[in-house]
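>>> Please work out how this folds:
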Amino acid sequence: MWRPIQAFNKRAKGDAYEKVARHYLQKHGLKFIAQNVNFKGGEIDLIMEDGAQLVFIEVRFRQNKQFGGAAASVAHKKQQRIILAAQLYLQKHFGNNPPSCRFDVVAIDGEENHSQLNWLKNAFA
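Now for the predicted structure:
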C-alpha cells in the first residue's frame, strides 16, 4: 500500500519547513528550546524564547491560497489544541510560575522553490 510512503513524505516535508522556520526565527533573535512537543490532545511545532517571553510556534505550509493559505489553515480548533499543549508544557516545566508567553504562526505559501514566509506574532491567544 502507498499510504505509509505518503505519510512519511508528508512528515518529512513538515520537518523540512519546520527547519526553515526555526532558522528564520533564529536569524531574527529567537532562541530555540524544543521542536515537535507532543501532549495528549495537541502538538507544538516549535518552542522558542524571544527575550524573556516563551513563544509557541505553529508552522504551516500550503502550496496555494485557494482556501486562504497557510495562515488561514490555523483554524480555531487547531488553536485550541495548541493552547492545550502549551498549558500542559507550562505546567510540566514551570509549575505555578509560568513565564510570559505568546502564540506565533510561521505561514509558508507557494511552491517549494518559490515560497513566501510570513511570521505572524501574537497570531492568537
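>>> C-alpha only now, for contacts and for neighbours.
Noted.
>>> Can you classify the most centrally placed residue in the chain as helix, strand or coil?
The residue lying closest to the centre of the chain (C-alpha atoms, centre = their mean) is residue 58, at 1.8 Å. Residue 58 carries the three-state label strand when classified by DSSP: H, G, I helix; E, B strand; the rest coil.
>>> which residues touch it?
Residues counted as contacts of residue 58 (C-alpha atoms under 8 Å, 6 or more residues apart in numbering) are 44, 45, 46, 82, 103, 104, 105, 106.
>>> Excluding sequence neighbours, find me the nearest residue to the first one.
Taking C-alpha to C-alpha, 6 or more residues apart in numbering as the measure, residue 44 lies nearest to residue 37, with 5.1 Å between them; neighbours along the chain are not counted.
>>> hang on, that neighbour packs against residue 45?
Yes. The pair residue 37 / residue 45 is scored as a contact, 6.6 Å apart, by C-alpha atoms under 8 Å.
>>> and this one, so I can compare the two:
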Amino acid sequence: MNRAETGRRGEAAAARWYQKQGCRLLAHNFHTRMGELDVVVQEPDGTIVICEVKTRAEGSLASPAEAVDRPKQRRLIRAAQYYLQQNGLSDAPVRFDVAEVFPLDSGRWMVHIIRGAFLT
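Model prediction:
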C-alpha cells in the first residue's frame, strides 16, 4: 500500500471512529484554496469537529500530531472558516481535533483522537 492509499484509509478509519461515537459525517476531503479538511463531523450536541488526520506506519519516530504545526493550524482554521460560511454553520460551536492513525497487523486501524488539539 503506497503513502496516498495509507492516508486515504487512515482518514476513512477516523471518519468511522467518529460515526461510531454518534457523529454525523458532514465532509470528507473538503478542498478549498486555503487547504483541505480531512474529516468534518457534527456531534450530537451540534458541535462541528474539524479533524486533521495523520496516518503513520508503525515504527515511525515522530508523533503524527507533531506534523500539525502552527502554520498548518492557521491553514486549517482558514479552510474551516470558509467551509462553515459556505454551509451556513458559522454560528455553530467548533472544535479542532487531530487523529493519529496507525495500521495494525490485523488489517485494522488504531485511531487516537486528540480532542481540542489546538484553538483558533
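>>> okay, residue 37 and residue 45 of the first structure: which has more neighbours?
Taking neighbours as other C-alpha atoms under 10 Å, residue 37 of the first structure and residue 45 compare with residue 45 leading, 22 against 14.
>>> Can you verify my assumption that the more buried one contacts residue 60?
No. The pair residue 45 of the first structure / residue 60 is not scored as a contact, 9.5 Å apart, by C-alpha under 8 Å.
>>> Just give me the longest helix of the first structure.
In the first structure, taking DSSP state H as the definition, the longest helix is helix 3-27.
>>> for it, packing partners?
strand 42-50, strand 53-62 (3 or more C-alpha pairs under 8 Å, 6 or more residues apart in numbering; DSSP states H and E).
>>> For the alignment partner in the second structure of residue 25 of the first structure, which residues are in contact?
Under the alignment (TM-score structural alignment), residue 25 of the first structure pairs with residue 18 of the second structure. Residue 18 of the second structure makes contacts with 24, 25, 41, as judged by C-alpha under 8 Å, 6+ apart.
>>> Can you get me a residue count around the second one?
Translated: residue 25 of the second structure. By other C-alpha under 10 Å, 17 other residues sit near residue 25 of the second structure.
>>> what comes up buried for the helix or strand hosting it?
Using DSSP states H and E, residue 25 of the second structure sits in strand 24-32. Buried positions in strand 24-32 of the second structure, judged by neighbour count with 16 or more other C-alpha atoms under 10 Å: 24, 25, 27, 28.
>>> With stretch 6-15 of the first structure instead?
With burial defined by 16+ other C-alpha under 10 Å, the residues of stretch 6-15 of the first structure counted as buried are 14, 15.
>>> Touching that stretch from outside, list them.
residue 61.
>>> Next: stretch 109-120 of the second structure.
10, 13-14, 17, 73-74, 77, 95-104.
>>> cool, and stretch 35-54 of the first structure?
Contacts of stretch 35-54 of the first structure (C-alpha under 8 Å, 6+ apart): 18, 22, 29-34, 55-59, 81-82, 84-86, 88, 99-102.
>>> Return the residue of the second structure aligned against the residue nearest to residue 44 of the first structure.
Checking TM-score structural alignment: residue 37 of the first structure goes with residue 30.
>>> So its match versus residue 66 of the second structure, what's the distance?
Distance, residue 30 of the second structure to residue 66 of the second structure, using C-alpha to C-alpha, to the nearest Å: 22 Å.
>>> Skipping its backbone neighbours, what lies nearest residue 11 of the second structure in space?
If the residues on either side of it in the chain are set aside, residue 11 of the second structure comes closest to residue 53, at 5.9 Å by C-alpha to C-alpha, 6+ apart.
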